[in-house]
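K.L.:
missing the sequence, but the structure's below:
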């Protein structure tokens, strides 16, 4: 009965989101995004309080540790969603529907991964070694990627397969999945980007599911913590869109968290050890990391990561450059609606003002980026053309 009520509640929240927020295409205001993000976080926290009251302090700590970890990993996923929506040139008003459908697909797939993981854990104690190694490798990959250059648009096997199998048109028709082109019924890019969002998030589950199993083996807690972290992801995307680029050290924090959980899993595997070639198949008694300590370390690492990111001059410069580049590309290639292109142009002007407020050593480096300078120049020229043609409001020129 508990499982049934929980699943019905989650499905009800998804349906509510679709019919009352997403069905009519629009760009959510900052207030709307903040309000609904707060509501979904409150629901998750109240659920955790209920778990603590009825299940005890240990279960409550496991749920909150899992929820905080999954939420942190979800924020990292938003970077990829941002790149995907940009590379597919999805109009801003239609991004909500894409995200919601992708999240729903991911939630169903993750439920399958959770039950598969639980079955493996119950059957093979050595699976904890595998999960721990996966997380340690992922932590290393995050550190290596952090030192790389500008991130390219994702292009994993699911996206490549979808592009090959799904025959789509080159242009959107509102938020429709199908349209008519030359008298033939074809799919719009909307369906392809939904597959890309859902498929990419499924690939993220290969890291996040082992991570949460490292904090609790209670399948119900794993499922609910994962579900609640995903349910508020759409609203969170629009709330922190402008702050995503500022979290320059988030990958370091996530790498530390995944490494911590990876070590915790391997230590647990040593206690449950029955692998013949490790200690002759006998358990290895080593100190384990408690759930309370894990929760405290996870929260501490995240707070430190966010504070250092926000205070970092390098982070501020990187934020302004990435935001200006994205706004210019969005204005040139994505948004054609006069209501929104005017808004984006104003945001671009704000980002350019931010660039000018940076110390001289950063401005010199920015002026040396020919690709960025050319992008900004073309955006201003395109704005003048649109104002002259009436495709953008002339009031933007005053900004």
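P.N.:
Good, I have the coordinates. None of the values given here were measured: they were computed from a predicted structure. Residues are numbered from 1 along each chain as shown.
K.L.:
Please count neighbours and contacts with C-alpha atoms only from this point.
P.N.:
Fine.
K.L.:
quick one, what contacts residue 244?
P.N.:
Residues in contact with residue 244, defined by C-alpha atoms under 8 Å, 6 or more residues apart in numbering, are 78-79.
K.L.:
That one and residue 255, how far apart?
P.N.:
Distance of residue 244 to residue 255, given as C-alpha to C-alpha, to the nearest Å: 17 Å.
K.L.:
Same check on residue 116?
P.N.:
25 Å.
K.L.:
repeat for residue 241
P.N.:
22 Å.
K.L.:
Residue 120 contacts residue 129, correct?
P.N.:
No: applying C-alpha atoms under 8 Å as the test, residue 120 and residue 129 come out as separate, 12.0 Å apart.
K.L.:
Just the strands from the stretch 101-250 of the chain, written as ranges.
P.N.:
With DSSP state E, counting those that start in this stretch, the ranges of strands along the stretch 101-250 of the chain come out as 178-181, 184-187.
K.L.:
Residue 201: which of these is closest?
P.N.:
Nearest of the strands of the stretch 101-250 of the chain to residue 201, taken as C-alpha to C-alpha: strand 184-187 at 22.1 Å.
K.L.:
Wait, a strand at residue 43?
P.N.:
No: Residue 43 sits outside any strand when classified using DSSP: H, G, I helix; E, B strand; the rest coil, being helix.
K.L.:
In contact with residue 155: list those residues for me.
P.N.:
Listed by C-alpha under 8 Å, 6+ apart, the contact set of residue 155 is empty.
K.L.:
let's bring in a second one:
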């Protein structure tokens, strides 16, 4: 897809406008996000992504439209895995509920900017060295196997560990351990101090870089068009804040998510290797975009269904269900007394 500088500029301006609307309408005033609000905004961002993909189709860019939808679904499914770590980060820094949406909004924006750098670098490498697809493919297959191993391991509950960049910032910049609303810096006794609000925002944004190490090669396995890669990532990430509040309580029920993601990454890894072999002149079958989109969607549906069934069988409760059960038990005790 031949994209001019003007189209790139209009796309970025359009995304910035959508982000501004999201902030001023739903995120300007700190508050606890309800399931209804999260559901509405999640639907809005998904609808915008669908409209963008259909817009490409209406312009006659059939292949670009298919690549966008495949990339968007892949990035969206991989971003759900990010939410598990975001939950750990929120708990680690004891972020008050009313400030969590602001933390996620800024953190996701940081992540989007950093991913843009990864995408630019990836596009330059892919256009220069065709053999890099062998590396990308092998890396994704290895990541898929690692995910399976981690899912099968009977490990204790994970704890978030700060990355090196975050530790460096905390060592070099004076900080306070108390939240002061949404302020990033305060002054105490004439000293400028960084608040936990800024620290946790940096934690969200920089932690996403680790996920980009597999998600960016994955989407380059579906399309080599930098414009499609960027827009698919942008739409997938910008709805992540609302998705956090919408399915936060359901994350524990997605017990087979790692297996599903490993299948998707492994599938795309094989697709990349086949593509690299084809480019090298070896006669091998090439997996089309419609087939890729079908496989990815099928894996996600099967994973969700089997996860919910297994969770119900094991009696896994969401935080809301556990709270309701505890309340009922308390009322029952009061009645007995």
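P.N.:
That came in fine, so what should we check first? Computed from a predicted model, the values in this text were never measured in an experiment.
K.L.:
returning to that earlier point: let's have the strands of the stretch 101-250 of structure 1 in CSV, adding distance to residue 83 of structure 1.
P.N.:
Formatted as CSV, those follow (distance: least, C-alpha to C-alpha, whole Å):
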stretch, distance to residue 83 of structure 1
strand 178-181, 24
strand 184-187, 22
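K.L.:
can you redo these as TSV with distance to residue 84 of structure 1 and mean neighbour count?
P.N.:
Shown next, in TSV, are these (distance: least, C-alpha to C-alpha, whole Å; neighbours: other C-alpha atoms under 10 Å):
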stretch	distance to residue 84 of structure 1	mean neighbour count
strand 178-181	20	15
strand 184-187	18	14
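K.L.:
what's the closest of the ones you listed to residue 341 of structure 1?
P.N.:
strand 178-181 (24.1 Å).
K.L.:
and residue 120 and residue 129 of structure 1? which has more neighbours close in?
P.N.:
More crowded of residue 120 of structure 1 and residue 129, by other C-alpha atoms under 10 Å: residue 129, with 18 against 14.
K.L.:
Can you tell me, leaving aside adjacent residues, what's nearest to that one?
P.N.:
Leaving aside its sequence neighbours, residue 129 of structure 1 sits nearest to residue 266 (C-alpha to C-alpha, 6 or more residues apart in numbering; 5.2 Å).
K.L.:
How about residue 57 of structure 2?
P.N.:
Using C-alpha to C-alpha, 6+ apart and skipping residues adjacent in sequence, the residue nearest residue 57 of structure 2 is residue 65, 5.4 Å away.
K.L.:
how close does that neighbour get to residue 165 of structure 2?
P.N.:
37 Å.
K.L.:
Show me which of those two is the more surrounded one.
P.N.:
Ranked by neighbour count (other C-alpha under 10 Å), residue 65 of structure 2 and residue 165 place residue 65 first, with 22 against 13.
K.L.:
I'd guessed that one sits against residue 58; true?
P.N.:
No: with contacts counted by C-alpha under 8 Å, residue 65 of structure 2 stays clear of residue 58, the gap being 9.1 Å.
K.L.:
Between the two, which contacts overlap?
P.N.:
Common contact partners of residue 65 of structure 2 and residue 58 (C-alpha under 8 Å, 6+ apart): none.
K.L.:
Residue 105 of structure 2 matches what in structure 1?
P.N.:
Counting by TM-score structural alignment, residue 105 of structure 2 corresponds to residue 100 in structure 1.
K.L.:
swap that for residue 33 of structure 2, sorry
P.N.:
Counting by TM-score structural alignment, residue 33 of structure 2 corresponds to residue 28 in structure 1.
K.L.:
and its match, that's in a strand?
P.N.:
No: using three-state DSSP, the secondary structure at residue 28 of structure 1 is coil, not a strand.
K.L.:
related to what we said a few turns ago, show me which of residue 116 and residue 255 of structure 1 is the more surrounded one.
P.N.:
It is residue 255, of residue 116 of structure 1 and residue 255, that has more neighbours when counted by other C-alpha under 10 Å, with 20 against 12.
K.L.:
In contact with the residue nearest to residue 57 of structure 2, which residues are there?
P.N.:
53-54, 56-57 are the contacts of residue 65 of structure 2 under C-alpha under 8 Å, 6+ apart.
K.L.:
and those residues, which of them are in helices?
P.N.:
Under the assignment DSSP state H, the contacts of residue 65 of structure 2 contribute 53-54, 56-57 to helices.
K.L.:
how near is the residue nearest the centre of structure 2 to residue 324 of structure 2?
P.N.:
For structure 2, residue 79 is the residue whose C-alpha lies nearest the centre (C-alpha atoms, centre = their mean; 2.3 Å). The gap separating residue 79 of structure 2 from residue 324 of structure 2 is 29 Å, by C-alpha to C-alpha.
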